[in-house]
Every structure is written in structure tokens, then in C-alpha cells.
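Novice: Just need the structure, nothing else, for what follows:
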Amino acid sequence: MLKIASLLLVALSASALPAEPTPRAQANTVHDVKPAARGLAFAPKPSPVPDVVDDPAWLIATSGFCSNLNVVMKERDVEASETEGDTAAHFMADISFNYYPQTAVKFTDFPHHLAKTIEGDAAEADALVSSAWDHKNIALLEPTSTCGPEQGDQAWGISVFKVEEHRHCSDGETAWDGHPCVHYSGYVSAATSNFVNVNEGRFVCQLFVDSNTDKLSEDALRRQLKDVPIVLCKTMASFPLYCMRVGDFLALETLRSHEDLLVKGLIMRADRLEAPSINFVSHQWISTRHPDPDSVHLRTMQEVFRRVIRGENIFADDDVAAKFLTGRSRARSSSSDVLTTRERTFEEFQRSVSEGWVWLDYFSVPQKAGAEEEQAKAITSIPTYVAQASNFWVCTPLGVRRESGHQCNFDTWLMRGWCRMEALALDLTRMSEGRPIYLTHHLGEEPSASTQCFHDRLNLGWQRRKAVLTGDFARLSDREGLHAVIRELYHSALDSLRSVWEPLVESGELPRPMWERYIASADGADGGAYHSFFLLVGAEAYIFADLADEEHDQSYWEGALDGSEDAVKAWLLHRGEYAWPPDECWAWYAAIVGNLALFRFLIEELGFDIGAVNKYGMTPLTISANWGNISLVRYIVERTDAAHVLYKTPGLGLSAVGVAAKNGHHRTLSFLLQSKADVEVTRNDNQRTPLHEAAANGNEECIRLLLGAGSSTAARDGAGFTAAELAGKYGAMKEDAERVKLARLFEC
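Specialist: Predicted structure coming up:
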């Protein structure tokens, strides 16, 4: 599994920081290396390029914990002559603290940007105490005491200091027994100080060890830090993950609150356990007073856990079980377009339950009055809990009603913004390893769990109407606060993936041409890193959508691309395209994400073919319709002929009108129908018409549009079903009211 960490890769300028102070005779000081070898440049640009693991003289970005932070205000001036090669500087404080690395990446400075994850906490600690880092410039990021949205840039305090000493922690010096520890001390300049607390306890922090020699002013440094589009406060200033042993969970008669179980010693902090297997349980509260007053969700999870422990299959069928264990569907198993993923055995899954721990909001998050601050921290830390989970369970059995009388099922779970946030966190932190287990069977019946592979979740789940910020929130402030959480998760995922695939491109192990690289990555050349990277880049518009209307995105794209060639080059380079003119696949990419500004530039300025067919037989129109990008659909239809609107792919026989109906894009479907699309066009594989597709997926508005356009209700698909019968099969999985509503559409 790719190691995803919240790493903010910021290259700090050496000239923007204070000069080196007079060294003392301590471990790992400047006297361990020859001054002449250092000179003014800490890390000269390599020729040839070194191995970034064997050669330590490169920037390290590392995320972990700090403790024993001590700041002593002590001003002093250091003369230029006191340390060879340094300039005079003024310092305003001493700083010391212990650092416990959890994830670290080493990478070169410009122009190489090679990167490598340092595997293992002990190896990370060894790298950080190397003499190569003597008197380097280091940025310590620590959370502020409050993280309200009104503080914006103040979410994290940045203390930039010059290292005086760095060594392994001594016995009895650590606040976290058993974890590798590095002790730092140094001097902080008046220009870059930002102390937010003095903390003897353990808190989340990050370190960035500098080796850049570019000349930046202090103002430029501050702008660079400010402009990084990641705000770490929301998820990194975290509340500990509390969990309950599965055995104790099975003994519960009713769900008890966090405070009650904490007193009884039935919930534990995960960071004090040895490699716990966390079973994260997502569900919807049935009552405002108690999440599960009749214990229906508790009983559902207990029964499923017991069946897994006994070695029974809880999945709907063998195909679903195989999809969960392998991370991909059998239908995709022979395709080259498959994300490489680690397979699990049933025995591993069984142990993760039988020997595992349970996270469930009511007993893992503070609930009592007076604990609102801790509760808020725990809630905004949920994405980091999901990232640590071995299994992600969605408990939404049919037949449950809220105290208001309304249904409480998978569809209502999916409408809630926080539930969508949990699902998105799974995708962005675990990717192909995050395989949700959906429990949607009727109460009292045997479990028939389902799942989705990462590829299917991308195509089916990442739609604007299913985005986190278009979901329902009880409090508007929750919705507003999640912008920062989503941005951090998204950019952390991209940075971590880039650190895997980009060095392989530089070394020649991964093809440089973008599309060849995509195919090689899908086949596992880099563990699927670039494949995942490209998919995430392609999902950008949907992840950040705060309105279901696609046209709302166009101002976003136009802001990122002003229509100039330089802006387009920079935008594509950041997404891994090194060639100019770019690969033609970017036209299909623009169609996927709805980037009309990029698509127009490629068509009008570079002369790309507006009707180009990709390796899957898809045109930009088919792709745009599939994702509901009506702005691009309108642009393409206005510049092509009727035959283009009627086109269907050679293989499956997908048409623009068919995919729009299947995915519920009723505005796109309406425009295509006005453009004389064929309402009776059938797919080659299953002979379904657009009406069949809409009915099979319960897309009510699309059904109405197609019936109004005269689509035949008598036509049968390849399996012999009419659209009404497919709607009935879909309705059988839903509650009574929705089933009746779908059936009535076909009664006239």
C-alpha cells in the first residue's frame, strides 16, 4: 500500500534564515564535517544525480509528533566572523524539543526534485541525526491553540531556526517510550519566529530541513508559505483515536457514550496499542438524543462480526467477496487499465475483526456537555482515523426509521455531508486499499454485504451531486470548515503519489510521455502511483464541488487558466505533462473534469481534433456526457454535426445520451434530446436503451425526460427486461415510498 502522509513539501530558502551561530562542542555539530566541504551552499546541485536515500544532503520533509518544547527568550547577536562563511545575524530565542518521526520523505532541490520515502521510524530518526544536517535551517510547524476559520493563515505556527544540536534522545528523555526520538536545540531569529505554545506533552508537528540555495527575501518566504494551498490545522490538530476491542464490543447490550466507557476502561487510545487493526464503523444517527436507541445498528454490526469470526461469508456472492479481497472486480481483472492493489486473504480479514478494535462515533468521540472543544477536534480528525482503519464498514440496514418517522438507510446515509467526508477520506488516504463494506440488507435477514473497487468508486461515486460539500449538514459551519480538510487531504495525496512516480520518470524506469506513463503505471510499474495521481487530478472538480451545477466550475477553471500558453504549460507541468505540445489525451482529460478553458485552448489554439476517439472508443462528447459536463457538451455539439451526437463506441456501444441517462445527468440529457439524440439507441453488450439505463439506476428526472421524448416502454434489454421491470428491481432495494414513486412513472 502506498504510504500516504500529510506532507507539506516546502523548500525553504537558506538566505531568508539567520546565519549560523558559533558552534559548541556537542554531538553532530559542524566540526564533524570539513568547513570547506560546506562552503556557502549546503547542498550543491548534483552531477550526476545521486541516490536520494544513500546521500543525506537533501531536503527532508517529515510528519510526526513533538514533545518537551521549550522556548527561552534570549536575544543575542552573532558576528560574521564567528563561524566561517556566515553573515552576521540577530537571534531572539533558544528553542529545544524532542521529535518523533512518523513519515519522512527526502528529495533533491531544483531542478531534480527526486524523492524517496524513508521507510521505518528508526531509519527516519537516523537520517535526521546525520551530520549532513549540522546547522541547517529547519522549519518547525506546530498547531495553534485554536483553529477557527477566522484565523486563516494562523492555523499553524512556523518557527524557523538554525540547528545547534541534533542527536538521538537519551534514556529517560523521551515522552513517548518505545518510539525513535530526535532531540533538537537551536537559535530562532526575530524575523521568522512564531511561537504559539510551550508544551511538555506530545503534539502533532512537522519539520522541513532545508538545503535550498536559491535567494529569497523574507517577504518572498512568507508569501511562499502563505500561498501553499494546504491548511493542516483541521485534521492535524487532532483528538486521539479511541477504540474498543471487538470482544468487548460484542458484549455490549446498548451503545454507551465515550465518557461512560472511558471510565470503565473499555475504550483505549490507538496510539498506545501495538499495531491495532481498526474497524471504522460509519452510520447515521437514528435519534438526536441517542444514535441507536433500539440497538439495531449495534446488533447488525455484532452479528456481522460474529459471522466473520466464525469464518462465514458475509458478502452477497463470490464475485463481491473476490472484489473485496482483490480490490478489483472480475470484469476488470484482464484489463490493462487496472490499478495495482494488494490482495488480502480471508484469513487476514478474519483476524482484522477477531483480533481487532472498533471505532464508532458515539463511544470514540466526546459526547457530554462541556466537551464541545474536544468533540470538534475529534470530528475534524475523522479523516485521519479513516486513514488508519483496516476495514471501513457502512452500517445502513433496511427497515430502520428515525424518530421523525423518516427512513434511515444507505441513501439517507449518502446524503449526509459528514458521511460523504468519511468516504472521501477513505478514497484519498487508502485509495485502492480502501475497500468499503456496505451493509444494506433488511433487518433480520442474513448479511449480504457489497463493496466497490477504487475504479468503480471513481466513476460512480465522484459526481457533483455526490460531493462532500453538496451533501446535507446540520450546521452550516461544518460545511464551511470542511473546505480546508478536503484541500489538505487532496494535496497530501497528490504530493505523496508524486514522490513515488516522479523519481522513476527521472531515472527512466517510468516512461516520460504522459499517456505511456499512465498505461505503465496501471500495469504496476510504479505500484499504480501515477495512475492514481492522474485519476485524482481528473477528479479535482468533483472533489471540491460545492454546487451540483457543473457550470459553476467554469469560473474556477478560467481562474487557473487565463488562456495564455504559459499558463497552460505551467498547469499541465504541475499535473505531470512534460512535453509541448501536450499529449492529445489532455483533450479527453479536459472532457472528464469539465475544464472548458483547457479544452477550448487545445481545440482552438493547438488544433486538436474535437472528435478524436481514444483507445476505448470514447470521444470528448461521450466523456463529457458521462460526467455531466454540460458546458463542454454544449461547446462540442455546437461545433459538430448530427452524426457526432449519434456516435456510439465500437465495443460496448456507449452513446452520449445513454451515459448521461445512466449517471443521472438530467440537464445534459435534456440538451442532448433537444439536439436530436436517438432515444432508442441501444448498447452493444446488453441491448439497453437510455430509458433502460435510467430505470436500472433509479434516475427519476432522466426517466421523465426520456418518456416525454417518446422512448419506448415496451423495449426489452438483452436479459429480457423492460425499463419498468428494471425500475422495479432497483426499487426492491429501496424503501416503500421510493419504490412506489418509481413504479408510478411507468403507469400512464
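Novice: contacts and neighbour counts: CA atoms only from here.
Specialist: Noted.
Novice: And the strands in this structure?
Specialist: 59-78, 89-107, 115-118, 137-143, 156-168, 182-189, 203-209, 242-245, 268-269, 278-282, 357-360, 389-395, 437-439 (DSSP state E).
Novice: what's the spacing between Gly538 and Ser532?
Specialist: 10 Å (C-alpha to C-alpha, to the nearest Å).
Novice: what does Ile118 give?
Specialist: Taking C-alpha to C-alpha, one finds Ile118 at 21 Å from Ser532.
Novice: So which of these two has more stuff around it?
Specialist: Ser532 (25 against 20; other C-alpha atoms under 10 Å).
Novice: Looking at the strands of the chain, which is nearest to Phe315?
Specialist: Among the strands of the chain, the nearest to Phe315 by C-alpha to C-alpha is strand 437-439 (8.8 Å).
Novice: helices and strands around the closest one, which ones?
Specialist: strand 389-395 (3 or more C-alpha pairs under 8 Å, 6 or more residues apart in numbering; DSSP states H and E).
Novice: helices or strands up against the strand it packs on?
Specialist: In terms of contacts (3+ C-alpha pairs under 8 Å, 6+ apart), strand 389-395 is packed against strand 278-282, helix 296-309, strand 437-439.
Novice: I'd like the ones you listed written out as a markdown table, with mean neighbour count and distance to Leu707 added.
Specialist: As requested, the helices and strands packed on strand 389-395 are exported to a markdown table (neighbours: other C-alpha atoms under 10 Å; distance: least, C-alpha to C-alpha, whole Å):
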| stretch | mean neighbour count | distance to Leu707 |
| --- | --- | --- |
| strand 278-282 | 23 | 38 |
| helix 296-309 | 19 | 40 |
| strand 437-439 | 22 | 33 |
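Novice: Relative to Pro620, which of the ones you listed is closest?
Specialist: strand 437-439 (33.4 Å).
Novice: Near Pro291, how many other residues are there?
Specialist: Neighbour tally, Pro291, other C-alpha under 10 Å: 19.
Novice: so can I have JSON lines of the strands of the chain showing distance to Tyr730?
Specialist: Formatted as JSON lines, these follow (distance: least, C-alpha to C-alpha, whole Å):
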{"stretch": "strand 59-78", "distance to Tyr730": "46"}
{"stretch": "strand 89-107", "distance to Tyr730": "45"}
{"stretch": "strand 115-118", "distance to Tyr730": "46"}
{"stretch": "strand 137-143", "distance to Tyr730": "48"}
{"stretch": "strand 156-168", "distance to Tyr730": "48"}
{"stretch": "strand 182-189", "distance to Tyr730": "58"}
{"stretch": "strand 203-209", "distance to Tyr730": "47"}
{"stretch": "strand 242-245", "distance to Tyr730": "36"}
{"stretch": "strand 268-269", "distance to Tyr730": "42"}
{"stretch": "strand 278-282", "distance to Tyr730": "24"}
{"stretch": "strand 357-360", "distance to Tyr730": "30"}
{"stretch": "strand 389-395", "distance to Tyr730": "20"}
{"stretch": "strand 437-439", "distance to Tyr730": "17"}
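Novice: one more to line up against the first:
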Amino acid sequence: VTPVHTLMGMKELKPHEELMQEGILVEYDDSKGNAMFVSHQWAGAEHPDPNFEQFTVLQDALRNAMSGTSLISGNISIELYTGQQVCVSAKDLTSKALYIWYDFFSCPQSSARAHDRQLAISSIPAYVDRCQFFVILCPHVRHAKHQLLLNKRSWESRGWCRLERVARELSTRADTGVSIEIQGATHQSQAAAFGWVQAPVGTGSFTVPSDKEKIAQVLQRMVRKKLHYYLVRGDLHSYRLMLNIQRVHYKDLHINPIEGLVPGFVSESHDPAVYAAESFMFQNGFNSINQRTAEGWTPICFAAVDGSPMLISALLEQRADVNDRMKQREPASQFGQDTPLLHMCAFLTNNEALRVLISSRADVAARDGFGATALVWAAFSNNVEGIKALWAAGCDPAAVNMLGYSPFRVASAVGRVDAMNELLPHTSKEEINLALHAAMLQGGGSAEVMSTLLRVGAEVDFKLNMPLISPLGIWFGCLSLRHRWKSSLLSSYAYHHYGATPLMCSVITGSFEATAVLLAAGARTDLRNLARCCGESWGLNRVRVPVFRLGVKVCPY
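Specialist: Presented below is the predicted three-dimensional model:
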């Protein structure tokens, strides 16, 4: 690692071997202070940052955050749905000496040290585990060779980047550490802890296909370590959740879920379904099909997370409730209070289990604590197959959640283009217009989403006029009042939203891909909101935005 003050003074990015010779790198241990792991997508074929663009953003962002010039805001979606506002202050970053881990100078790069380099790569989970801060460095820059745009979405598409993120969530510091997204020198925010659910490691892209097999073994070791960690701590709920969500972690990887961690299971049954149910009950520590944990989960709730249709069927045959719900909010899995089984399967794309529940007459109109139907959760996870199954079973595509969001607007808000296209025939023109704003508010404002919405008729200058007497209108009213003495990214949006155009909202939220597409589509910069602000009021002419044509695609690498 390198001390942060040394990193700030770097004028070029040198490899590990050169910095070792210069005596700049130090071996980190906890007594020295805090460590920060920087995860990033390489902007060149042989060098991570040939034009020193990403690294300059990192330097400027850390300088601004540590001086208090900019604030690392809380995650806007979490604050929107739960009201929790947690920011990372300058004091959090400077209370102890800070050291930076960055692959190019922290791992051997020389081909002559290929073995050492492979050991270092295999040790990435250990590096992440020792870091108090995990940074996703994802500014808008062009790949030096391919000239394609790199950003948060292209970072998230990379298998190795996904591994680093899931290593963060499986680390022993997951509950106390902080994950941060850096998209610009003054645009930083806390990263959502549940992003890995939507982007399993095995479904990411790999430049070297054989890397996928290496990653599979590394990932399973991390999961096994975390399971033992929970057992030793006596945290049975987290153990059960991790045990049963393995199929999500291992999607598209040639490995099987870890089984039999708890010794002593014996069964006399020769029926595979009965055997599976008995083993499941034993390994999860349940004595009864109706037993409910202190956290509000029954056995079939965990089975819905596992997603085995045979297991779900076996538990239903034993009189488990097809309309059962988990009773308490579960931050680790993103589910809200009173989430039905159907919603869990729809979100986790456990579609065979979803069909078993539907055929067993699960209530497709049921709503969770967020007021959402299962169709909303299928849209959230881009689960087109689940959307089709739920719609065929009678789930209303126009049913809205507690914020007034339809499934289409939810899909737009989180950037799920396949789900948007599937839901489009059931979507009104007003919903399409409102989806422009939802995408900006919750991070879905990619070039592809904006282009899709504009192509199907969204008005480029549609002004947002949220009814005051509505769930979101009341919430925004409260946030606007709070904004005067305690601001956040969400409160700033709430304060300025009334009468704002999509262009204004894109600048407020730092959705600069959307800004570029809207400008290319002819968005006006002189229109004003109720507070008499326009796009130029937020320094639009000084904002660095990528250049787009409608229908642009970002880097797939």
C-alpha cells in the first residue's frame, strides 16, 4: 500500500516493481491506521490508466473529501425508502492515517513474477478484508484502445470487479466498513450493499475465459469462511441466509453449494424430495415447518431464497403456507417488512420456484411492506421470465408501490432495460414521462435507459409536478424542510424537484450520462423550476459530461 499523502503527490502511475525500488510502498498492518481498497476497471490494455484520468479523479476526490470541500453522501435509494441518512465525513477519513491499496502498484506486474502475481490475485479477498474503506472508482473516461466509455455500469460488468465487490460483502468487516462510489472529483456517494445480488460474479465478463474457473474456487472459499464465521459467532440468521443464497453467488459457475456443514444428519427416506426437505431442516436448525425465527423467518422463507422448486414443493406438501412472509425488514437482502415468498423468488430470479408457488395458488396480488407486488420485484431485478409468469397469472402491471411507482417506473429507476421493454405495452404515456425523473433519482439514468425512454415518446423537457398530497409528495415536502439545516443528495433533489426538467435533475444527482443524452436530444437549458433555477444555475456549462449520440453503447469489457 501507499500512504495517502504519497498518492496525492503522484504525477504518473508506476507499477509495483518501480515503487518498491523507490521505497514508496509499505507493508500494511492495522496498527498503522486505516486502509482503503480501490476497485477500478482498467482504461488500457497494458496499463490501468494510460492518460492518468481515473487516477486524477481519485486524487481530487480524496483531497476534497478529506478537506471537507465535498461530502460523501448517503445512498439515495436507501434514504428514499427507509429515511436513513448516513454520510461519510472528513473526520471519518482523517481520524487515522490512511493507506491506499491499488492493484497496479500493490501487486507484482512483471511477467517474470507471474507466480507472485497470481498469489496476489488469489489474495484479493484477504486484502479487502483488512480494509476499512472499499472504493469503486468509476468516473466517465474513454478506454485508451477501444475508445468506449467506461463508467459504473461497465465497471459492474467486469467479473473481477464483481469479485472484489462480493469480497467486500463477505468480509468480516462488512458490518463496520464503508463502501464508496467515486464518479467525479466532487461526486461521491456511499455504495449500496446489495449490488452483488443483481450482478453475480459468474455472469460478469472476463477477458481471459479461464479466469472464471479460478474465481469460482476463490468465491467458494470466501463463502465457506463466512459460513464458519457466522457459526462461531452464533449468528444463526446470517448463517441461514448465506447458506441458502449460495445459488445466487454461484450463478453460471461450475460449483455446487456447500452442504453438510452441520454433522450428524441421518435420513431413512428414499424419496429425493423428502430427503432434501429433511436435510434442509437439519442444516438450518429447524424443528418444525411452522417454526419462526426471532427475525421473522420460517423454513419456507429460506427455501424461497434457495430457489429449489423440489424443496419448495416438499415443504408445501408438509403444510407450509404458500403465502408465508418474512416479518421483519432484511437489509442484507434488500427485502422490506412482510415480504411474501413470491416476491423473494421474483427478485432472486428463482423462476422455477416462482411457478411452483403460482401453481399452488399463491396470492399474486399480495403486497409487501413497501406496498409492492411481486411484479415490482421482478422488474427491479430485470427478471423478464418472472414478469411473464406473473403477468400470465394475473398480476396487475399497473399496480404501484408506496411511492406511486409502477413496475415500469421501477425498472427505469434502476436501469433494467429488458424489463422496461417487456412492460412497455402496459405502460401509460404519463408513466413513461415520470420514468425519466425516476431514472435520475435512483441511479438508473444510463445512456441506454434515456435513449429507450426518449425513443418511446418521453418528453425531453417534461416538468415534474409531484402532487403534494401523495406519499412521495409528502416525503419530499419533509425533506425540503430538512434541507435548510441538514442537507443530503436526496433532500437537494426534493427541494428543487417541483417544476424541474429531467436535465436539471440529471445535474443535481450527478447523472451525467443522462445529461449528455438529454442535451443531444435537444433539452432546453433555460427552463426554470419553482425555485427559479435552470440547468445553467447548477453550472451546467462547467460540468464535464461525456459526448453521446442517441442509442450509444458503453464499454462492454
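Novice: Fetch the TM-score of the aligned pair.
Specialist: Superposed pair, TM-score by TM-score structural alignment, normalised by the length of structure 2: 0.71. Supporting alignment: 436 aligned residues with a C-alpha RMSD of 3.3 Å.
Novice: ok so, going back, relative to Thr341 of structure 1, which of the strands of structure 1 is closest?
Specialist: Using C-alpha to C-alpha, the nearest of the strands of structure 1 to Thr341 of structure 1 is strand 389-395, at 14.6 Å.
Novice: Would you mind giving the residues in structure 2 matched to that closest one?
Specialist: Counting by TM-score structural alignment, strand 389-395 of structure 1 falls onto residues 131-137 of structure 2.
Novice: what's the answer for stretch 118-130 of structure 1, then?
Specialist: Counting by TM-score structural alignment, stretch 118-130 of structure 1 sits on no residues of structure 2.
Novice: And the helices in the stretch 151-300 of structure 2, which stretches?
Specialist: 152-157, 159-169, 195-198, 211-233, 236-244, 246-249, 272-283, 299-306 (DSSP state H, counting those that start in this stretch).
Novice: Relative to Lys91 of structure 2, how far out is the residue most central in space within structure 2?
Specialist: Nearest to the mean C-alpha position of structure 2, by C-alpha atoms, centre = their mean, lies Gly195 at 2.1 Å. Separation of Gly195 of structure 2 from Lys91 of structure 2 (C-alpha to C-alpha): 27 Å.
Novice: Same check on Val201 of structure 2?
Specialist: 34 Å.
Novice: Next: Cys505 of structure 2.
Specialist: Taking C-alpha to C-alpha, one finds Cys505 of structure 2 at 30 Å from Lys91 of structure 2.
Novice: still on that earlier bit, deepest in the core, which of the helices of the stretch 151-300 of structure 2 is it.
Specialist: helix 299-306 (a mean of 26; mean count of other C-alpha atoms under 10 Å).
Novice: what's the matching range in structure 1 for that one?
Specialist: The alignment of helix 299-306 of structure 2 onto structure 1 (TM-score structural alignment) covers residues 586-593.
Novice: what distance separates that stretch from the centre of its chain?
Specialist: 21 Å (C-alpha atoms, centre = their mean, to the nearest Å).
Novice: what's next to it, contact-wise?
Specialist: Outside stretch 586-593 of structure 1, the residues within contact range by C-alpha atoms under 8 Å, 6 or more residues apart in numbering are 538-542, 596, 598-599, 602, 608, 614, 619-621, 623-624, 627, 629, 632.
Novice: The same query, at a cut-off of 7 Å, please.
Specialist: Outside stretch 586-593 of structure 1, the residues within contact range by C-alpha atoms under 7 Å, 6 or more residues apart in numbering are 538-539, 541, 596, 598-599, 602, 620, 623-624, 627, 632.
Novice: picking that back up, quick one: closest of the helices of the stretch 151-300 of structure 2 to Leu434 of structure 2.
Specialist: Taking C-alpha to C-alpha, helix 152-157 is the member of the helices of the stretch 151-300 of structure 2 nearest to Leu434 of structure 2, at 22.5 Å.
Novice: which part of structure 1 lines up with the closest one?
Specialist: Counting by TM-score structural alignment, helix 152-157 of structure 2 sits on residues 410-415 of structure 1.
Novice: Now the matching stretch on structure 2. Mean distance?
Specialist: After superposition onto structure 2, stretch 410-415 of structure 1 sits on average 0.6 Å from its aligned residues (mean C-alpha distance after the TM-score superposition for structure 1).
Novice: Stretch 327-341 of structure 2: end-to-end distance?
Specialist: Termini of stretch 327-341 of structure 2 sit 11 Å apart (C-alpha to C-alpha).
Novice: Was I right to think Ala597 of structure 1 contacts Trp557?
Specialist: Yes - at 6.3 Å, Ala597 of structure 1 counts as touching Trp557 under the criterion of C-alpha atoms under 7 Å.
Novice: So for the two, which residue has more residues nearby?
Specialist: Ala597 (21 against 17).
Novice: quick one: that one from Arg667 of structure 1, how far?
Specialist: 21 Å.
Novice: Now which residue in structure 2 aligns to Asp294 of structure 1?
Specialist: For Asp294 of structure 1, the residue aligned by TM-score structural alignment is Asn51.
Novice: For Lys676 of structure 1, what is the corresponding residue in structure 2?
Specialist: That one, Lys676 of structure 1, aligns with Gly394 by TM-score structural alignment.
Novice: Can you give me the distance of the spatially closest residue to its match that is not a sequence neighbour to Ala346 of structure 2?
Specialist: Computed as C-alpha to C-alpha, 6 or more residues apart in numbering, the closest residue to Gly394 of structure 2 that is not its neighbour in sequence is Val364, at 6.9 Å. For Val364 of structure 2, the distance to Ala346 of structure 2 (C-alpha to C-alpha) stands at 11 Å.
Novice: Glu352 of structure 2 too?
Specialist: Distance from Glu352 of structure 2 to Ala346 of structure 2, by C-alpha to C-alpha: 10 Å.
Novice: the more surrounded of the two?
Specialist: Using other C-alpha under 10 Å as the criterion, Glu352 of structure 2 and Ala346 rank with Ala346 on top: 32 against 17.
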